[in-house]
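Student: Sequence first, predicted coordinates after that:
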Amino acid sequence: MSTEKNVLVLGGTVFLSEAIAKHAVARGHRVTVASRGTTGEPPEGAGFVKLDRATGEGLDALRGEEFDAVFDVARVPGYIGPVLDALADHAGHWSLVSTISVYARNDVVSDELHEPTAPDSTDPGWEIYGASKVACEQLVRDRMGDKGFITRPGLIVGPRDRNDRLGYWPLRFAEGGEVLAPGTPERRVQWIDVEDYAAWLLDAADTGLTGTIDAIGEPLAFGAFLDGVADVLIERGVIAERPNLTWVPQEFLAEHGVNPWAGPDSLGMWVPSPEYDGMQGRPGGPAAAAGFRASPLDVTVNRWWDANAEAPQLKAGLTREKENAVLAAWHRDPDRVAHHEGERHFTVPEPGNLKYEG
């Protein structure tokens, strides 16, 4: 166990920031959670400061405090600057959770970034999500220098993901029957487990790791991903055999109103190719070299199932009625897609398609 530290988690009540706070408490740190307190309670064992970054309310309660490590998941640069002004000189290590949406291109792996918004921008719009995060990164680098650690996660999955992108698949498989699968089995998918991510961020604070790194595991073929999900459910006795998957071309899915990624009428974790090949193919080696350890897929799926099995309820995704209608249409005319190549009209949540609600 690491030496006890004074830790501040800005947020701390939702998904990733909550996981960071819980892990920090479990490691024996003195943890303060600072947030508006409107999205949940801080983890047991953590202190709480009411902080409204839009108005500055609560900053005085933190001003002058000494923190060994600060963790921030904010996406609005105008809300980061005042916190840095108040705390930067009293923080030993500052970890900003950014996003791979800072990259200007999704179709290829590229290091080109969006042009940043103004550093004092308070616009919370998701349409400028990536550009806002670029500005947030610059603020942290400018103020924290060699004490700043910036990570750019891809899709974060786990039991508290409000979009249920991972959860769609084990719940769907448990229902049985013919299952609609998107595109081709070779299509890549990539993620980072929220528990692994939180643990790594705390390890980085312990060791003083700095710099800017993508936070992502290695990509996996979608077919192998679905096989892995099924294997967990078979081992647990939830299903007897792997599901009957029907792989339907993405052009046909678009024509019939099936959406990628997350939200209504979507197939979780899938995004179209080639438009998002780069987003789902960033190298995981740099994170691994910096100490990140990705859990095997079965561990990630088991974590999700353990947290949801007692009251399984899909919060987002394709309904059974919609799925059955699309499958019926496909079986009636599987060649129809050949007449519609190049006419895809996907609705992909942009640019907040990777938002983690942390």
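Tutor: Looks like it arrived, so ask away.

Student: C-alpha from now on. contacts and neighbour counts both.
Tutor: Fine.

Student: what about Gly158, distance to Thr300?
Tutor: Remark: distance between Gly158 and Thr300 (C-alpha to C-alpha, to the nearest Å) = 7 Å.

Student: With Arg188 instead?
Tutor: Distance from Arg188 to Thr300, counting by C-alpha to C-alpha: 17 Å.

Student: Check Lys22 too.
Tutor: Distance, Lys22 to Thr300, using C-alpha to C-alpha: 18 Å.

Student: Just name whatever secondary elements the longest helix along the chain is in contact with.
Tutor: The longest helix of the chain (DSSP state H) is helix 129-144. Under the contact definition 3 or more C-alpha pairs under 8 Å, 6 or more residues apart in numbering; DSSP states H and E, helix 129-144 sits against helix 77-87, strand 94-97, strand 148-153.

Student: mind listing the helices for this structure?
Tutor: Counting by DSSP H, the chain has helices at residues 15-26, 59-62, 77-87, 129-144, 168-175, 194-207, 222-235, 250-255, 285-289, 297-308, 320-332.

Student: Could you pull out the buried residues of the first one?
Tutor: When burial is assessed from 16 or more other C-alpha atoms under 10 Å, helix 15-26 yields the following buried residues: 15-25.

Student: Quick check: of these, which lies closest to Ala215?
Tutor: Each of the buried residues of helix 15-26 was scored against Ala215 by C-alpha to C-alpha, and Leu16 proved nearest at 12.8 Å.

Student: What distance do you get for that closest one to Pro296?
Tutor: Distance, Leu16 to Pro296, by C-alpha to C-alpha: 19 Å.

Student: Any buried residues in stretch 205-216, and which?
Tutor: For stretch 205-216, the neighbour count (16+ other C-alpha under 10 Å) marks 205-206, 208-210, 212-216 as buried.

Student: out of these, which are inside strands?
Tutor: Using DSSP state E, 212-215 are the members of the buried residues of stretch 205-216 that sit in strands.

Student: another one to put next to it:
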Amino acid sequence: MSSMLVLGGTSWLGGLVARHGLESGLSVTCLARGASGSVPVGATLVPADRSAPGAYGPVSDRSWDVVVDVSWQPGFVRSALAALAGRARAWVYVSSVSAYADGLAPGSDESAPLFPALAGDAAGPEDYGPAKVGCEEAVLSAFPSALVARAGLLAGHGDRSDRFGYWPARLSHEGPVLVPPREQPLQVLDADDLASWLVSAGLSGSSGTVNAVGPAMTVGDAIDACAAASGTHPLWHEASEEWLLVHGVNPWMGPDSLPLWLPADDHGGMAVSDAAARALGLTTRPLADTAAAALGWEREQGLDRPRRAGLGRAREAELLAQL
């Protein structure tokens, strides 16, 4: 039986990778602290703190058909490679389109300029892009035939970020809705599609650096799909970028934000070429299915719970009145 080691496996994407590995008939081991949750039934959890010396000892005494790493801490990635690269037939690293430098042009492929790599081992949230570049460089230096997948915006069941999920939850309520410019470009990839592909591509020995992103669409397409999944008929109130900024609305995520909206000079990160990943077999499900899965997750968690991203109902009502 082929074996897969997931460095993680108790959170969202890592857990999905482990589940798809099991469904593909693999023996799946997850090395993780276990603080984010449990591993899928059938997988083996090896509790370990990757910042501790000897963290990989329990999994470095055997060979692995594929190792999948999702970390954005360069120190974790380097230590994993030092301990395990010689024991793996294939290596898959999940990077991010955030590795691209500011000013990315729409339609860019994998040759576009990147941020300078973070030099150190530990990164804070403000270092996310450079940290991912540092991780990529470490992976390709130690394992030149690795597959590096620069993931874009992920959505679907299990998403804890509240970025995409804000919309199906919000649109479950009828009435006027504040929305950002609907024609803004957007790419959304169902996390299940990414996880399934990471497993199959890793097992097949795929290599190279590719943009693992969803098909080209607009913010309007995404929120329309969320409204359809919710079965509501909202009254859209579209605000311009300038108006939102003047009125203190934050882009993308975080408190007092309008998720999925990005200022115009950041649109390139939501419109990169997916041709290389498609050539390696990445396929995507209909957006309607992703919206429905995201809505199911939101209902499980509570539609009106406190959120990490989005506008509260009172704040939105205040903004709508001003608009």
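Tutor: Cool, got the structure. What you are looking at is a predicted structure, and each value in this text was computed from that prediction instead of being measured.

Student: Can you calculate the TM-score here?
Tutor: Between these two chains, after superposing, the TM-score reads 0.93 (TM-score structural alignment, normalised by the length of the second structure); 316 aligned residues with a C-alpha RMSD of 1.5 Å.

Student: Tell me which residue of the second structure lines up with Pro185 of the first structure.
Tutor: Aligned by TM-score structural alignment, Pro185 of the first structure pairs with Arg182 of the second structure.

Student: again, but for Asp203 of the first structure
Tutor: By TM-score structural alignment, Asp203 of the first structure lines up with Ser200.

Student: next one: Gly278 of the first structure
Tutor: In the second structure, Gly278 of the first structure lines up with Gly268, judged by TM-score structural alignment.

Student: Please tell me how far that match sits from Val97 of the second structure.
Tutor: Taken as C-alpha to C-alpha, the span from Gly268 of the second structure to Val97 of the second structure is 10 Å.

Student: Give me the more crowded residue out of those two.
Tutor: Using other C-alpha atoms under 10 Å as the criterion, Gly268 of the second structure and Val97 rank with Val97 on top: 25 against 20.

Student: And that one, how far from Ser2 of the second structure?
Tutor: Taken as C-alpha to C-alpha, the spacing of Val97 of the second structure relative to Ser2 of the second structure amounts to 30 Å.

Student: which ones are touching Ser98 of the first structure?
Tutor: Contacts for Ser98 of the first structure (C-alpha atoms under 8 Å, 6 or more residues apart in numbering) come out as 73, 75, 133-134, 136-137, 150-153.

Student: So what does it match up with in the second structure?
Tutor: Correspondence of Ser98 of the first structure to the second structure, assessed by TM-score structural alignment: Ser95.

Student: likewise Ala69 of the first structure?
Tutor: Under TM-score structural alignment, Ala69 of the first structure pairs with Val66 in the second structure.

Student: Am I right that that match is in contact with Leu7?
Tutor: No: Val66 of the second structure is not in contact with Leu7 according to C-alpha atoms under 8 Å; the separation is 10.9 Å.

Student: dump the residue contacts of the residue mapped onto Gly21 of the second structure from the first structure.
Tutor: Aligning on TM-score structural alignment places Gly21 of the second structure opposite Ala24 in the first structure. Shown in contact with Ala24 of the first structure (C-alpha under 8 Å, 6+ apart): 7, 30-31, 202.

Student: Can you get me a residue count around Ala117 of the second structure?
Tutor: Ala117 of the second structure has 19 neighbours, counted by other C-alpha under 10 Å.

Student: Distance-wise, check it relative to Pro144 of the second structure.
Tutor: According to C-alpha to C-alpha, Ala117 of the second structure and Pro144 of the second structure sit 17 Å apart.

Student: Same question for Asn211 of the second structure.
Tutor: 18 Å.

Student: Next: Gly54 of the second structure.
Tutor: From Gly54 of the second structure across to Pro144 of the second structure, the span is 24 Å (C-alpha to C-alpha).

Student: what's the burial count for Trp94 of the first structure?
Tutor: Around Trp94 of the first structure there are 30 residues (other C-alpha under 10 Å).

Student: isn't it right up against Gly145?
Tutor: No: the criterion here is C-alpha under 8 Å, and Trp94 of the first structure misses it with Gly145 at 9.6 Å.

Student: With respect to Ala174 of the first structure, which of the buried residues of stretch 205-216 of the first structure is nearest?
Tutor: Of those, the one sitting nearest to Ala174 of the first structure (C-alpha to C-alpha) turns out to be Ile216, at 27.7 Å.

Student: Would you agree that closest one is in contact with Ile192?
Tutor: Yes: if you go by C-alpha under 8 Å, Ile216 of the first structure and Ile192 touch, sitting 5.2 Å apart.
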